[in-house]
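Novice: After the sequence you'll find the predicted model.
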Amino acid sequence: MVQTGIAAAPGIVIGKAVVRQEKQLVVERKKIDSGETARETDRFRHAVGLAASELVGIKEKVRQELSEEEARIFEAHLLVLQDPEFVGAIEFLINQELLNAEAALTDVRDQYVQLFASMDNEYMRERASDLQDVSNRLLKKLLGVKDDSAMEDGEPVVLVVHDLTPSDTAQLDPARIKAFVTNVGGRTSHSAIMARSLEIPAVVGLSDITERVTSGTLVIVDGLEGTVHIDPDEAVIATYEAKKQAYEQQKALWAKLVHEKTVTRDGYHVELVANIGSPHDASQAMENGAEGIGLFRTEFLYMGKDRFPTEEEQFAAYKAIAQTMGSERPVIIRTLDIGGDKELPYLPLPKEQNPFLGYRAIRMCLDRADLFKTQLRAILRASEYGDIKIMYPMIATIGELRKANEFLAECKEELQREGISYRQELEVGIMIEVPAAVMIADQLAREVDFFSIGTNDLIQYTMAADRMNEHVSHLYDPFHPAVLRMIHHVIKAAAQEGKWVGMCGEMAGEPHAIPILLGLGLQEFSMSATSILQARHLLAQLDAGQLRELAMHVLTLESGAEIKAYVKEHVLDVLQR
């Protein structure tokens, strides 16, 4: 039997399943006497303290073993425990409604989770998962239930479970859990992100896999295709043994390319760089052979805190990245991109019906000169330590670009007056993620040093489709002819002004897209660090000159499916022969 889900983390595993059924936490709902409220409140606060201590430990473990970006997931969990509205609502029910702590917690949890889970905003839906995870941890402390996230020692297994919280995933032992499959989840969930960092193959969103598999059953998890084979016959096992061996050989081949430059078969050099969220991630990028940083998401410096980072704190972070990468590798720092699906608890923003179309990114920064100039000064100061470039997000008009550059010029003048040096030839570019910017790319190209195409938002805006909305997610297609024609238009407009173009959206690391993008003339591909070596191996087999004709042809095709099939038949399958 074959079940199809979502490929969340790559790899192939053949092994026996262990089905972990969720244990229901039984909560007794009872009234307490008014004289017991102090004791019950203290019991709740003690549970909060125990949960916080555990989360600090998990956060540090994740920081050391994975990255700063994954560790921030648990900083968000800690913030839930410090949230006066969440904690205050529970204590109110204890003291005013005379509810026991367990019942008060579940009431508040259910109210918040239902509210957040029903929202269209991706960030808020993730907040529902965070609240559920934190609340369950608190509930276990109150009930005296031992957290059994860790598996007992034994032979390596495939974990089959309804869902994995970020806490569960962070505590998985890759030596024991060779793969996991779940009923629910998506590729962008926190658990999927951590599975990729841990290099544990995973398939999620299988609906009822826990009902179809019993412990001890042999299963095959294909994290490349997103399939799970239950109780396969010998022929299927043999096929997947060969596929697994081929994949492992491929990984070994990719590993040899860590210190190589990215050069196509006909000698065309492109830059393969990494998207990162913290200084720690720069080291991982280097280990994976990155030729630079194509996108540093600076908002992660602002998240998981109760205040704005100072100029000195930002300077230290930017300097650390520049020093890690060295003077020969570029580091593109994107200015603050808050709003849309990213919010700060200490920065109240107006509640908007369409936050992705609202007050966010450069639009907010141009209104908040204090925040924007603090960041620009820190970037300029750090530019002395490497090849740092500045990139503005969400530019839709030439006026926004000019106003941003006016603030940058003011910061340069201030630093000169203060006798603080910075890199004089520092490049300034913009993200192309708004269709309006595509259409005036010729005008924008005259006033920037480079473009970086942010396909995640560009596709969403072009297709008027929220990729997280299951009813329209099929429209979110990076291979749609409209999207590819926009990319082609941007590259042509930049070339006419002698400017280079990169891409920092997920599309840059997609094997079916790379031949098209190379043929269109893209010069820089920025992706997650773990995708770099696979992309380098593919690019080394491609002929950039020949692909120009292929790229022009696919622009004439009518659908994304047709375009992907054409690339597969004429490029990827040919390379496999």
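Specialist: Sure, I can see it.
Novice: make it CA atoms for all contacts and neighbour counts henceforth
Specialist: OK.
Novice: As a check, name the ranges of all strands in the stretch 251-400 of the chain.
Specialist: In the stretch 251-400 of the chain, the segments counted as strands under DSSP state E, counting those that start in this stretch are 271-276, 293-297, 330-334, 387-392.
Novice: Against that first model, consider the following:
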Amino acid sequence: MQVGTGRSILNGIAIGKLKIYKKKDTVISAAEVADTAAEVARFEDARAKAIDQQTALYEKALAEAGEDIAEVFNIHAMMLDDDDFVDAIKEIINGQHKCAEYAVKTAGDNQAAVFAAMDDPYLQARSADVIDIAQAILDILQGVDNATLQGTEPSILVAEDLAPSETVRMDKSLLLGFITREGSSNSHTAILARSMNIPALIQCKVIQDDWDGKMAVVDGYNACVYVDPTPDLLKSLKKRQQEDQKKQALLQELKGKSNTTLDGKTINVFANIGGMSDVGAVQQNDADGVGLFRTEFVYLNCKDFPTEDYQFEAYKQVLESLAPRKVVVRTCDIGADKTVDYMKLDHEENPALGYRAIRICLTRKDFFKTQLRALLRASAYGNMSIMFPMITSLRELQDAKAVLDECRAELRAEGKKFDEKLEVGTMIETPAAVLIADELAEECDFFSIGTNDLTQYTCALDRQNAKLEPFFNPHHPAVLRAIKMTIDAGHRHGIWVGICGELGADTALTETFLRMGVDELSMNAKSVLPVRKIIRSIDLSKPSDK
């Protein structure tokens, strides 16, 4: 038996034969070509097919993993339309008289190197995206079909690394798990694996070619893989796998039941969504409502500024589908790691601390009003609450509410209906907001704590930087104290307080949050039932044993 260790992506067990996923080596000629016009035509044809391919991958990821994950393929399609990238390829073909394959490979490598050399971790990560789209064009040019690399029987795939496009293309009924030598736990592929409940091990350095066809077990709980496990070990891990499956079946029995502790305290357990495609998961997992509707995906899915009517229809569809459930909508949080070309945002040395979210909205008032008018109009068709992101001062909140009031007055004058009693709240995701929470609470109907950014800003750790993973502690005492301070401030002023960041799904903290007095937890839809199970086992009338 051989044991390999790495970094686990999901607490789970995968058992099956290993399948080495190795792409065919293809030779690219560096010889000069005579007919450069023909090579440009070949490239343009392949590029058009690659864009169609990314669109198909978007639809597939949307159905299997939701809006957040699928968005990477929209970004890939936009990158394939990038003038700098396209012009660089054509210049190599025409200027150096090279074939299309050579030009695509060279331009892709050059562009990837530019991103890799940047200081910003998010932009560094885009290096892998460039390589992925360049490879997509190359595969089309060379007639390479990677669909057969997975094999025809259920297996655990083993690879150097996997691009998001490769993971999405795979037949999930044949994918038991995967192991890669490289990779990051924050990569799109890792997030995809978690969302689809696929046990995976990354950064496993002992991968060998002779593993192909051998029986193995990926043990996500202990972050290791057992190749040719002993009969006793295999029996033990199969039992653990069966126990996991039974737990999943038991969770389904919690549907329709309340999120009430043993001593009678009930809280709301909501889901986070990116758009209409996530509504099914909210319903299937029996979430009480939506605690975070990330409206920036409406913008990311468009090639130009979405109109008021377009946004109205997008929001109305979600509201109608989930009524009477509450849907808490976050106004546009574009910026930092989420950008769109048509907004023409300047490159920033430190985008996490830069021009983003409410800062864009308050300095581009027409842009902001278009969204607020659409949201107000949609509020007539369901149970909507609106919250503003990245608030750091009382003035910002007051200014945002003033724009909202201006939109209300316009719609009344136009005779358009909306919910006059709509709740208005703010995200608490900066230390500044925590420290002035009492003042903010006087202007709000609720708080929603964004723990991802709150952790980042409190601990001075860029959450996009993979090198900082060893230093990242989501349970940092300072973060937990900030959460408690916010809950207390909200309750002093009679407003409800929720948590909508990653910590909302952290069952190790569920009891802690309930004892702090949190009123609502919002999370990825698949975590709703596991959190409900924990809530129903807690007795707040007794001292905590933690």
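Specialist: Everything's here; your move. Since the model is a prediction, treat every value here as computed from it, not as a measurement.
Novice: Post the TM-score for the overlay when you can.
Specialist: Aligned and superposed, the two chains score 0.96 in TM-score terms (TM-score structural alignment, normalised by the length of structure 2); 545 aligned residues with a C-alpha RMSD of 1.8 Å.
Novice: re the thing from before, comparing the strands of the stretch 251-400 of structure 1, which comes out most buried?
Specialist: The highest average neighbour count among the strands of the stretch 251-400 of structure 1, using mean count of other C-alpha atoms under 10 Å, belongs to strand 271-276 at a mean of 28.
Novice: Tell me the helices and strands packed up against that one.
Specialist: Packing contacts for strand 271-276 of structure 1, counted by 3 or more C-alpha pairs under 8 Å, 6 or more residues apart in numbering; DSSP states H and E, involve helix 279-287, strand 293-297, strand 524-527, helix 532-540.
Novice: 10 Å instead?
Specialist: Strand 271-276 of structure 1 makes packing contacts with helix 279-287, strand 293-297, strand 330-334, strand 500-503, strand 524-527, helix 532-540 when contacts are defined by 3 or more C-alpha pairs under 10 Å, 6 or more residues apart in numbering; DSSP states H and E.
Novice: Have a look at how far, on average, that strand is from structure 2.
Specialist: Its matched residues in structure 2 lie on average 0.7 Å from strand 271-276 of structure 1 after superposition (mean C-alpha distance after the TM-score superposition for structure 1).
Novice: gap between that strand and the chain center?
Specialist: Distance, stretch centre to chain centre, for strand 271-276 of structure 1: 14 Å (C-alpha atoms, centre = their mean, to the nearest Å).
Novice: how about the strands of the stretch 251-400 of structure 1 in JSON lines, adding distance to Asp477 of structure 1?
Specialist: Rendered in JSON lines, the data for the strands of the stretch 251-400 of structure 1 read as follows (distance: least, C-alpha to C-alpha, whole Å):
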{"stretch": "strand 271-276", "distance to Asp477 of structure 1": "21"}
{"stretch": "strand 293-297", "distance to Asp477 of structure 1": "22"}
{"stretch": "strand 330-334", "distance to Asp477 of structure 1": "25"}
{"stretch": "strand 387-392", "distance to Asp477 of structure 1": "25"}
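Novice: Ok, which of the helices and strands packed on strand 271-276 of structure 1 comes nearest Lys342 of structure 1?
Specialist: strand 293-297 (11.6 Å; C-alpha to C-alpha).
Novice: Kindly name the residues of structure 2 that line up with that closest one.
Specialist: On structure 2, the counterpart of strand 293-297 of structure 1 by TM-score structural alignment is residues 290-294.
Novice: on that earlier part again, packed most tightly, which of the helices and strands packed on strand 271-276 of structure 1 would that be?
Specialist: Ranked by mean neighbour count, with mean count of other C-alpha under 10 Å as the criterion, these are topped by strand 524-527 at a mean of 27.
Novice: Distance from the chain centre to that one, please.
Specialist: Using C-alpha atoms, centre = their mean, the distance from the centre of strand 524-527 of structure 1 to the centre of the chain it belongs to is 15 Å.
Novice: Check stretch 460-471 of structure 2 too.
Specialist: Relative to the chain's own centre, stretch 460-471 of structure 2 is displaced by 17 Å; criterion: C-alpha atoms, centre = their mean.
Novice: outside of that stretch, which residues touch it?
Specialist: 120-125, 183-187, 337, 350, 352, 452-457, 459, 472-473 (C-alpha atoms under 10 Å, 6 or more residues apart in numbering).
Novice: about what we covered before: need the helices and strands packed on strand 271-276 of structure 1 in CSV with distance to Thr4 of structure 1, can you?
Specialist: As requested, those are arranged in CSV below (distance: least, C-alpha to C-alpha, whole Å):
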stretch, distance to Thr4 of structure 1
helix 279-287, 32
strand 293-297, 33
strand 330-334, 37
strand 500-503, 31
strand 524-527, 26
helix 532-540, 24
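Novice: Indicate which one of these is closest to Pro348 of structure 1.
Specialist: strand 293-297 (20.5 Å).
Novice: biggest helix in structure 2 by residues?
Specialist: Ranked by number of residues, the top helix in structure 2 under DSSP state H is helix 36-65.
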